[in-house]
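>>> model the structure of this input:
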Amino acid sequence: MTLQNLLGTAVPIIQAPMAGVQDSTLTIAVSNAGGLGSLPCAMLSPDAMRTELAAISAQTTKPFNVNFFCHTQPEPSREREAIWRTALSPYFKEFGIDADTIPAGPGRLPFSAEAADVLSEFRPAVVSFHFGLPARELMTRARSWGAKILSTATTVEEALWLEAHGVDAIIAQGLEAGGHRGIFLSKDINTQTGTLALVPQIVRAVSVPVIAAGGIADAKGIAAAMALGASGVQIGTAYLMCTEAKTSAVHRAALKSAAARVTALTNLFSGRPARAIVNRIIRELGPISSAVPDFPLATSAIAPLRAKAESQGSGDFSPLWAGQNTSACREVSAAVLTQELASVLAVAG
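Got it, this is the predicted structure:
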């Protein structure tokens, strides 16, 4: 079975779910163009999720993907939070921010029964997960309306684990990928490998379709992934500049600049390693800091610094998510980008 048949799409191209830089508008555009549009839901409340899903359902009849994190929510630690805020205190002083007024918050929420309740109203064709898989009963609920299940593997061991737990396809996330690493069986970043090394190893190890992700932004990248045995590709960074994306002005400016050539894995913005363009906070505190609270509790303390800096046109404290290949970022519609990539696949086929 081809990936297109599995997902119900015209082409084996998945738009990576990118929380914080997109909403349903991008999802709709990609799905209507023949790819699999994705909606990131980890930062959405049940009501917000319902609103976005209603918008998608009203504007496309094509399959789409809803994406969730499935981490275990940590117990807040006053000690860890105090250490983190102390590390940030020079910046609070610089911007005139009273740290005592900053509320603690969850940042991102894992897939839950409440989220499944909302999904059951819309019955999306695909549900994908990051950081492993949710509890079996939640997986069963997603399957009850016929949804296909995808999840991310960053190692062969994770791919084997996902296959053993019943996923329909595996997203092989290479080290080049922007945003959060999907790593979940280990915390050792040294286990992470590049896309061209990872994809063929996972393809050999599992029997389900493998979707290549990380550093793929154009025709040559797609061709390379397919030559290594991938059944399809997931592309994120190339969509960041699209007109339907909600990428901020400072983020877009960074993507256009020479700064985009240098990215790093950093835990400063959430508590988990994620690839972003190197900016001031990464240079001065990181990229990896032991002061950061467990994911996703780091988010609340750094949020006011981001807001203050962005109000002054600076991305010094913003999570400027990007992969290692920003060469295809262009201010075009997501439909145009998807169709261009699809035409390459048609020629190759």
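>>> please count neighbours and contacts with C-alpha atoms only from this point.
OK.
>>> what's the helix or strand harbouring residue 151 packed up against?
In the assignment (DSSP states H and E), residue 151 maps to strand 148-153. With contacts taken as 3 or more C-alpha pairs under 8 Å, 6 or more residues apart in numbering; DSSP states H and E, strand 148-153 sits against strand 126-130, helix 156-164, strand 169-173.
>>> redo that, cut-off 7 Å
Applying 3 or more C-alpha pairs under 7 Å, 6 or more residues apart in numbering; DSSP states H and E, we find strand 148-153 packed against strand 126-130, strand 169-173.
>>> how about those strands in TSV, adding mean neighbour count and distance to residue 331?
Below are the helices and strands packed on strand 148-153 laid out as TSV (neighbours: other C-alpha atoms under 10 Å; distance: least, C-alpha to C-alpha, whole Å):
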stretch	mean neighbour count	distance to residue 331
strand 126-130	24	27
strand 169-173	28	25
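>>> this one as well, want them side by side:
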Amino acid sequence: MTLTSLLGTELPIIQAPMAGAQHHTLAAAVCNAGGLGSLPAAMLSAEALDTQLRELRSLTDRPFNVNFFAHQTPAVDSVREQAWHALLAPFLAEFEVDPASIPSGPGRQPFSAAMAEVLEAHRPAVVSFHFGLPEPELLQRVKATGAKILSSATTLEEGLWLQEHGVDAVIAQGLEAGGHRGMFLSEDLSTQLGTFALVPQLVDALQVPVIASGGIADARGVAAAMVLGASGVQVGTAYLLCPETIISALHRAALQSEAARHTVLTTLFSGRPARGIVNRLIRTLGAMPQGIPLFPLAGNAIGPLRAAAEKRGLGDCSPLWSGQNASACQALPAAEITRRLAEGLK
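As a prediction, the model looks like this:
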């Protein structure tokens, strides 16, 4: 079965779900251009997701994807929290953020029964997960809606695990990709492969379709992925400058500057490795300091710091997510980006 027949789309092109960078508008534009638009739900409540899905349905009658995180929520560790606040102390003082005002609960929720209920009401064509899969009972509820299931693999072992646990296709997330690494079987970053090393390994080992993701920003990247056996591609960074996204002016400027040439995996903004443009916070504290709160708790202190710095026109404390290849990240409508990517399928 081809990826387009599996997903019900015209093109085997998936817009990567980018929590915090987009809402339903970008997803709808990609859907209407023939690709699979994605709605990120990792930072939404069940009520907000319901609203977003209603808005999305009003803009397109094409299939779309809804994406969730499948992490485990950690307990708050007061020792880690205190050490984290101490590490951030110079920034908290500079931007006048009171440590006592920093929230302690998780800002990102894993997939839950409440979210499953929303999916049962809306029945999207595709549901994807990051950081593995939810518990079997919840996954079965999603499958019962008829949705096709996708999830990210960053290693061959993860791809085999996902296939064994019933996904319909595997997203091969290469090391080049922007945003959070989808790794879930190991925390060892030395296991992480580039897209064009990972894709053929998964293609050779799996029976389900493999979707290439990471570093693919134009038609040439699409064509190369298909040559390696990918059934389709997932693209994120190339869409970030589209008018349909909701990123800040500071993020837009960074993506169009020479700074975008230097990205790094960092745990500073959430507690899990994620790729973004190097900024002052990363240069000062290091990309992966030891002992910070576990995902997603590290993000609690970053939120107010980011807001305070951005109010002064600074991106010093902002997660400027980007993949390693921002070369084709242009301020064009999402439909035009999708059309240009599709030229790599000819």
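>>> overlay them and tell me the TM-score.
Overlay of the two chains. TM-score (TM-score structural alignment, normalised by the length of the second structure): 0.99; 346 aligned residues with a C-alpha RMSD of 0.7 Å.
>>> what's in contact with the strand holding residue 151 of the first structure?
125-130, 132, 159, 167-173, 182-183 (C-alpha atoms under 7 Å, 6 or more residues apart in numbering).
>>> can you rerun that using 6 Å?
126-130, 159, 167-172, 182 (C-alpha atoms under 6 Å, 6 or more residues apart in numbering).
>>> residues in contact with residue 275 of the first structure?
Contacts for residue 275 of the first structure (C-alpha under 6 Å, 6+ apart) come out as 178, 179, 264, 265, 321.
>>> quick one: it from residue 347 of the first structure, how far?
32 Å (C-alpha to C-alpha, to the nearest Å).
>>> okay, the helices and strands packed on strand 148-153 of the first structure in TSV with distance to residue 106 of the first structure next?
Below are these laid out as TSV (distance: least, C-alpha to C-alpha, whole Å):
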stretch	distance to residue 106 of the first structure
strand 126-130	17
strand 169-173	25
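>>> closest to residue 300 of the first structure out of those?
Nearest to residue 300 of the first structure, of all these, is strand 126-130, at 21.1 Å by C-alpha to C-alpha.
>>> mean deviation, the helix or strand just after the closest one versus the second structure?
Downstream of strand 126-130 of the first structure, the next assigned helix or strand under DSSP H and E is helix 136-144. Comparison of helix 136-144 of the first structure with the second structure after fitting gives an average deviation of 0.9 Å (mean C-alpha distance after the TM-score superposition for the first structure).
>>> quick check: longest helix in the first structure by residues?
Secondary structure of the first structure per DSSP state H: the longest helix is helix 78-95.
>>> list the buried residues in the helix or strand that that one is followed by.
Next in sequence after helix 78-95 of the first structure, counting helices and strands by DSSP H and E, comes helix 113-122. Within helix 113-122 of the first structure, the residues that qualify as buried are 115, 116, 119, counting by 16 or more other C-alpha atoms under 10 Å.
>>> same deal with stretch 228-248 of the first structure?
In stretch 228-248 of the first structure, counting by 16+ other C-alpha under 10 Å, buried: 228-248.
>>> in strands, which of those fall?
Counting by DSSP state E, the part of those found in strands is 232, 233, 234, 235.
>>> wait, which of the helices and strands packed on strand 148-153 of the first structure is closest to residue 76 of the first structure?
Nearest of those to residue 76 of the first structure, taken as C-alpha to C-alpha: strand 126-130 at 21.6 Å.
>>> how far away from the center of its chain is the closest one?
Here the centre of strand 126-130 of the first structure is set off from its chain's centre by 11 Å, with C-alpha atoms, centre = their mean, to the nearest Å.
>>> check contacts around residue 231 of the second structure.
Each residue near residue 231 of the second structure by C-alpha under 6 Å, 6+ apart is listed here: 3, 209, 210, 211.
>>> one more time with 8 Å
2, 3, 12, 209, 210, 211, 212 (C-alpha atoms under 8 Å, 6 or more residues apart in numbering).
>>> endpoints of stretch 107-116 of the first structure, how far apart?
End-to-end distance of stretch 107-116 of the first structure (C-alpha to C-alpha): 19 Å.
>>> list of residues touching it?
Outside stretch 107-116 of the first structure, the residues touching it (C-alpha under 8 Å, 6+ apart) are 42-43, 46, 68-73, 134, 138, 141-142, 270, 296-300.
>>> what's the closest of the ones in strands among the buried residues of stretch 228-248 of the first structure to residue 196 of the first structure?
residue 233 (12.4 Å).
>>> state the distance from the closest one to residue 9 of the first structure.
Counting by C-alpha to C-alpha, the gap from residue 233 of the first structure to residue 9 of the first structure is 13 Å.
>>> could you do residue 334 of the first structure as well?
16 Å.
>>> same check, this time on residue 206 of the first structure
23 Å.
>>> just want to know which of the two has more residues nearby.
Using other C-alpha atoms under 10 Å, the more surrounded residue of residue 206 of the first structure and residue 9 is residue 9, with 21 against 18.
>>> is it true that the more buried one touches residue 65?
No - look at residue 9 of the first structure against residue 65 with C-alpha atoms under 8 Å: they stay out of range, at 11.1 Å.
>>> joint contacts of the two?
With C-alpha under 8 Å, 6+ apart, residue 9 of the first structure and residue 65 have common neighbours residue 36.
>>> what about residue 5 of the first structure, is that helix, strand or coil?
Per DSSP: H, G, I helix; E, B strand; the rest coil, the secondary structure class of residue 5 of the first structure is helix.
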